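Peer 1: Quick one: sequence and predicted model below, then my questions.
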Amino acid sequence: MTVATKPSIQLVESATHELLAWAHAVDHSSLTIFEKGLKLATRLGAHYREDGLVEIGFWTPQLMAQVMRKLEIYFEVLTPISPIDVSVPEQVVQFRRDRLNLMQQGEFHWGVIEGMTPGNQDQIGSFYWLRYIDQNEQLQAIRDPLAHSLPYGIFAPAELYDVNALQRDRTDLDYIRRTSASALPESEGIHLSAGTNRIPRVRAPRNILQLHIGTASKEGTFAGLTRIYQTISDKLAQGETLSPVEEAYVGYDAVQFLPTEPTIEYRDEYSPESEFFSFIGEDDGIIDIELTKPNTQDWGYDVPILGSSTTNAALLSSLRPNEVIDLISTLHNFSTGPIQVIYDLVYGHADNQSELLLPHQFLKGPNMYGQDLNHQLPMVRAIFLEMQRRKINTGADGIRVDGGQDFRFFNPLSGRVEYDDAYLLAMSDLVQEIEGCQRLLFTIYEDGRPWPQEGWEEISTYRELVELKPEAYQWGPLIFAHNTPTLNDVWEKKWRRVCEVMYEGDRWITGCANHDTVRRGNQVDTNADINWHLGKTLPEVLRKAYDNPAVTLWVYGFSPGLPMDFINATLHAPWMFFRNTDERYGVKVVSEEAGFLDWQVTPDLFKRKHAFRRLKSLGFKHIEELREFSQALNTVMEEKDYNISEVVEAIRLCVEGRGDSCEMPKIRGLRRPGMLRFLSKMDLDRLKQFARWFMEDCYEVCNVSHYPRMVNAAQTSHNLSLRQFRHRYPWLRHNLSGTDRFNKMSSEKTTVFYGVRSNPERPDEQIAMVAHMGGSPTQIKLGDLLQLEGKDWEMAIASPGLEIKNLDAFELQDTQGVLLTQKEIT
């Protein structure tokens, strides 16, 4: 990275007074309090202007009591004066420090600054935050919750970034302009939303691929995924054949990223000091700062909310926001047609670390995830929407709102806890603005209300939000968190929900594999009624359950709604809930994830050089050792109510064998040499180290790049053919109607789905489907099931390895299915 230095930084008073006058006019306008907040929020944070000046705005309700100590509130700018190499893990860099006073106006601090260095693709810019001396004479920092760049994490100061130049230089502007032109019909990629001044809404895709940036490429970064998609795009443009792995990435017209916002960071102590941006010395205003490239590993949902407008730096190999735009542009410019980008947004809850980073006004109090967010406070609500606006302005085409059931508040007028549907709908109606182009985004809601109320799964409708906003989609019941297709009779037991999908599921996301369902698969009791038709081992069963040819055929070739796949499932790569960012609850999280070792890790996988290197160094040389200790740890944690100090003491007593002091037979039974060496040195730090290394090893194991040999070419080809089929028959997304039929054939041992559908606009275009959803082999007779004659139909798609000579009568085994199309009448 180059270094660009400027003269000393100073406040431009005339421009600052203009900014203050604007803010004063907004505050004294006839707008509602919330509408005023929306306007003010657009100017918060740091904005690099075309004239080289920088507008600064902070909402500072916590400083209202500091009115008598204004000089002890200052804006601090740290500008690098020596080169920064973003590729190295650690380095010490010299920074120039400048301090100045902003102007306070009520709950806000404003200023227009001269001399700050903007960041861009080639250089890291000035870092900034607001500092003050608190009542206890301690130096505190107020960070920018609306930052455009946080290259060194959420506890470091934010970086000033030239966002306008970033937008001007993006290579997908033709696509953005084309899909924001209100004259275009829906077939060109948009449809017009009523009541929004004819601002077009991005059309719904026909299918979605869900990706976790950190594990979807070898590099685990946006740049790594850009390389994959650019290579595939070039090969398709040149007519080259794709590999089976590459086939798993295509055939979709949308990709949905698991949350890319900054996640929580590892805390040795519960303190606000940064582990990636550390002050180590100062000499006459020149500061030595140790920069550590962020290495947070998380599945994405553990967010502190601060910085949600930007991207987790651990997912950026260059630490530059340009890397995000490059991937989005590559997808929009894909050689066979644009691929939409969907962001997964987490605004229903925050991790407890948010207490260290945000004013208390943002939070309402603890919940099962960490903290409830205070959406009802007008300024907080406005800032959240502004965060989202800045996020989607990177070029996303859609959003998926995580945990809609979490947006609740106590309404004093009704005396009840109610859902904040108004805010959820506002998230969908937020206007994206890129280089003068405006779009409304395609929207998906995950909402299982009244979850987590007891019995929620039976009474939830998954329809509240699509009934309020018919152009939106919701996660349907079969793709929601608690699905267990590894068990026998699961589709028989889900029959009521299956029928709902078929007859009212046109606005549901369908399928059964996603980040949460596969993770839940690890929690199934290994002694449960497992469907061994799917495989001979637990990992084989799980892989086939979530990449089931019969299920995929039913979902893509027959079911209404919008199908979604998960790349880890289709590439047969392991997956779990992981985070190396947790000092306080890390051991608890790991103990609860012990099932991952049974369901997803084979002895052969454990033996690979890349797998579990850290845990092997602790003494766990065999998968059996790790399984036994993890299961024992889970038992001890439950017995000790997750008090890890008591857990350590219980383990020590059992290992040392002090008389009858061992309360945990499972610990006493651990006698393998590797475990004994590990247990003999057990203390609190060692147990925490085990938990962190477990998570980091599992994160690496979940990277899809390790498993090309696991990919079955026939299976990826089958899946791709079904995605292409879905695109050829777009009317399949609609609910069954008219003469359409769908039913099941079931017995104590077998469940088979079958049906016939017709194109509503061309009744002579028909599709028939038979799919074996579980159990013993069974004979299929089309005449008996569907009153069809085989001579009138032809095979469109059959599951891998299935050969049928006579369509009138054939046998299907578990996971096999066939899709038929009607022959043209000559």
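Peer 2: Looks like it came in fine.

Peer 1: Only C-alpha atoms from now on, for both contacts and neighbour counts.
Peer 2: Noted.

Peer 1: by contact count, what packs against the helix or strand where residue 94 lies?
Peer 2: For residue 94, the host element (DSSP states H and E) is strand 90-100. The contact analysis (3 or more Cα pairs under 8 Å, 6 or more residues apart in numbering; DSSP states H and E) places strand 90-100 against strand 73-80, strand 286-292.

Peer 1: Show residues contacting stretch 76-88.
Peer 2: With Cα atoms under 8 Å, 6 or more residues apart in numbering as the test, stretch 76-88 has contacts from 1-5, 91, 93-100, 116-117, 124-131, 293, 317-319.

Peer 1: Okay, helices next: where are they in the stretch 201-350 of the chain?
Peer 2: 222-237, 244-247, 322-332 (DSSP state H, counting those that start in this stretch).

Peer 1: just these: most buried one?
Peer 2: For the helices of the stretch 201-350 of the chain, ranked by mean neighbour count under the definition mean count of other Cα atoms under 10 Å, the leader is helix 322-332 at a mean of 22.

Peer 1: So which elements touch that helix?
Peer 2: Checking 3+ Cα pairs under 8 Å, 6+ apart, helix 322-332 ends up next to helix 222-237, strand 340-345.

Peer 1: Got another one to weigh against that:
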Amino acid sequence: MTAAETLPEVTSALVDAQRETLDEHEDRFEAAKALTPRLGAHWRDGHAEFGFWTPQLVGEVPESAVQLELLTPAEDVDLTADEQTVEFDRELVETRREGEFTWAAVDGVRPGTRERLGTLYRLSYEGEGERETVTDPFADSLPFGSYGPAELYDTSRLDEERADREYFERLEADGVAPHASEDDGLPRFEPATSMLEIHPGTATESGTLAGLTRQFETIGEKQEDGEDLTPAERNFVGYDAVQLMPVAPITQNEDELGYWLEQTETDDSLQATVRRPDMVNWGYDIVISGFGTVNPAILETRRPDELVDFIATMHTLPDPVKVVFDIALGHADNGALPLLNDEWFAGPGMYGQELDYTEPVVRAGLLELQRRKMDFGADGIRVDGAQDFTNWDPEAEEEWHDDDYLAEMDRVTQEVAGVEYRPWMIYEDGRPWPRSDWELASTYRTLIDQHPHAYQWGPVTFAHNTPALQTFWATKWWRVKEVADMGANWISGVANHDTIRRGTQLEPEPPFSQPQINRYLGDSEPEKLDRAYNNPASTVLFHAFLPGCPMDFTHANMRAPWGFVRDTDAVWNLKVLAEEENFPAWQIRPEQFHDDAHFERLKEWGFEERDELSDFLDLLARAVEMTDYDKAEIATLLNTMGTPIGEEFTVEELEQLGRDWMRDVADFANLAHWHDQQGDERTAFDLAVREFRQGHDWVVGDLTDGDTLDYVYPTDGTVLYYGHRTAPDGGEELLFVGNMEGVAERVVPTDLADVSDDGWELALSSPGLDVDGAADPLELADSEVALFVR
């Protein structure tokens, strides 16, 4: 390979382009929007161009001291290996600084591809006797995690070789007029009819996007050949969209080794031990840096190609499925501090670090990172915590919602397969959260009112909803009625990554003065929780009768365990563990704990029974509360009280136990363990409900004046919902009746809804329910439901 060298003329052109951009735009934000697409590393016509925003160097480090460090593997690298030592050819080339930006155009480097690791890069300079480095927040590939050097990657090849180009070309040909951009007529992807939320790290045995792709490829082949799906496979189909939980690079546990370990260095070589990233995380602990690429922990090959492969597979199924990205740009984990310059941050906040959306380059940079991530080919974007995009007003001494920024997110243009478009927009926004009266005051419509094409997470979908509680369906009736009357642009349903996590934090046996658990859901806590989030009555209500876009979660469909999985936090890991004190009761059956396939690490600590683990977590939770989370005092208190396994713990051992817990829970939650546990009748029913919605998509609209949704009053021990709807063209009617919770009740469906008896046919009924006709008496136990059509 030829030696790397700076291309002076091309570098000068980059500097000139910056000057011209700044001259053309008086508004710094508009200038930044034009500049940020040039940042990062770009492979162009046989050479590479690099751009960094480096305000931290101005006035601190001479321009001549800053070099671009290039590390090219001297031999082939097996990117699937768990650990290996690699020799890199090391070269330092000159850069040019213009104001707050640093540029370099370089020949003699190689881009990464699906088959080969490309040249790694970072800025480098001498500072206070040692070499300092600057990472690239706009990286296209981070094979060794956020804290390793970025990789020059050929992203144009990624786009050119994608297998779903015709999918995007059809969008351009169709124009999608109803959801075209008001500004420039660009097509916008239509909303989905129903959606499945997926956590890539636990959805398949491999915990990777490649594994998820193989799973859907198998399903697609069976659908193409007319073969029956297994009960487990049914849980993934019947939707026209999937939403991936965040796939951006995340923070790492500072107490662990890391994945890029430099060993020896000379002027022209560097030896490093590289390890396969294996962070366990639900995806939301992002560091912003590298947001435009993919978390390598969910990449089997450490190649970003896997995300394109997954999307292309979904788009080319016999019935194409949209892909929605969950975009978490409202804050950064504290692990972002060493990766980004100080201009990115407004200060510490509820989730780590608040971002400074008022800084023009930060504001534009975040939009650029969004654009790059969505250019992998996503159809839709879910903006996590839109109410958290706020700025501080020092005069008013209060924060204000940055709705102008949210509007900018809505205007970002994607280009995939040569087609420009805008995605289906979804906002999670519960403002005025976290104000104390937010649950009563939130309309969940602020951003729908501003952007009529957009969707929001509806009031029954938000994290605080806990349908395992007795009277949930009675006390939430007013919100369910809102879904019926104004929910056409809401994401609905009760099962998602947050609601199930909140469910496991409930007290399994609360005192009489506290809200009780719905005992009719099952005989054991795990059975109650499973049925609360995979419930025949609520499934039919949201999927077959109410408007909007119902969303399910894979783990709820599979009735598999799910929890707050994150081994990446060295500071708060023990506190998070303490908050999971009720997880064993809700999510682990005693026989599952005894299974050799589960909880291997915790058993090595000496836990032999599930109840021992519960008792320990209870002690830990009390110790955390009593010591105000002083880890040394926690260890002392636990050792004084004595633990169920008779061990005395140091702080370091407690922290390791916390990491082992997270990894064991993540392994336990892997859906591959639960395929054989799926019931044929239940999964067939759930799929039939989803298919009903796909075949009756008129129900996505709001109920009209002639439609009905109500409940039987007084409740008398049962929360019984009933409803009647007529299609807009008058050609079809639906009659719904469901026992949402409580004792069994005998009813006549047509009498409840006050409709005529003739012509009704049974469309859906919960497994095992004996149904004669809509005009005949029907006995409904808790969670049982019937839907009739005529």
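Peer 2: Structure received. Since the model is a prediction, treat every value here as computed from it, not as a measurement.

Peer 1: TM-score for this pair?
Peer 2: Once the chains are laid over each other, their TM-score by TM-score structural alignment, normalised by the length of structure 2 reads 0.97; 783 aligned residues with a Cα RMSD of 1.4 Å.

Peer 1: PyMOL command for the buried members of the contacts of stretch 76-88 of structure 1?
Peer 2: This is the PyMOL syntax for the buried subset of the contacts of stretch 76-88 of structure 1, where burial follows 16 or more other Cα atoms under 10 Å:
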select buried, resi 3+4+5+93+94+95+96+97+98+99+100+116+117+124+125+126+127+128+129+130+131+293+317+318+319
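
Peer 1: So residue 87 of structure 2 sits against residue 272, correct?
Peer 2: Yes: Residue 87 of structure 2 is in contact with residue 272 according to Cα atoms under 8 Å; the separation is 6.7 Å.

Peer 1: before we move on, back to that, output the helices and strands packed on strand 90-100 of structure 1 in CSV; the columns should cover distance to residue 538 of structure 1 and mean neighbour count.
Peer 2: Output for these, formatted as CSV (distance: least, Cα to Cα, whole Å; neighbours: other Cα atoms under 10 Å):
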stretch, distance to residue 538 of structure 1, mean neighbour count
strand 73-80, 53, 24
strand 286-292, 40, 20
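
Peer 1: Secondary structure element holding the equivalent of residue 629 of structure 1 over in structure 2?
Peer 2: Aligned counterpart of residue 629 of structure 1 in structure 2: residue 616 (TM-score structural alignment). Here residue 616 of structure 2 sits within helix 610-627, counting by DSSP H and E.

Peer 1: Tell me the helix or strand right after that helix.
Peer 2: Counting by DSSP H and E, the next helix or strand C-terminal to helix 610-627 of structure 2 is helix 631-641.

Peer 1: how about that following helix: buried residues?
Peer 2: 631, 633-638.

Peer 1: what's the offset of that helix from the middle of its chain?
Peer 2: Offset of helix 631-641 of structure 2 from its chain centre (Cα atoms, centre = their mean, to the nearest Å): 36 Å.

Peer 1: the inter-axis angle of it versus helix 610-627?
Peer 2: With axes from the mean of the first three to the mean of the last three Cα atoms, to 10 degrees defining the directions, helix 631-641 of structure 2 sits at 130 degrees from helix 610-627.

Peer 1: So which residues make contact with helix 631-641 of structure 2?
Peer 2: Outside of helix 631-641 of structure 2, the residues that reach it under the criterion Cα under 8 Å, 6+ apart are 619-620, 623-624, 627, 647-651, 654.

Peer 1: ok, how many other residues are close to the equivalent of residue 181 of structure 1 over in structure 2?
Peer 2: Under the alignment defined by TM-score structural alignment, residue 181 of structure 1 is paired with residue 173 of structure 2. By the other Cα atoms under 10 Å criterion, the neighbourhood of residue 173 of structure 2 contains 10 residues.

Peer 1: again, but for residue 761 of structure 2
Peer 2: When counting by other Cα under 10 Å, one arrives at 15 neighbours for residue 761 of structure 2.

Peer 1: now the one 5 residues further on
Peer 2: Other residues within reach of residue 766 of structure 2 by the criterion other Cα under 10 Å amount to 24.

Peer 1: Then residue 705 of structure 1?
Peer 2: Using other Cα under 10 Å as the criterion, the residues surrounding residue 705 of structure 1 number 18.

Peer 1: and it, what does it touch?
Peer 2: For residue 705 of structure 1, the set of contacting residues under the criterion of Cα under 8 Å, 6+ apart consists of 215-218.

Peer 1: Noted, bye for now.
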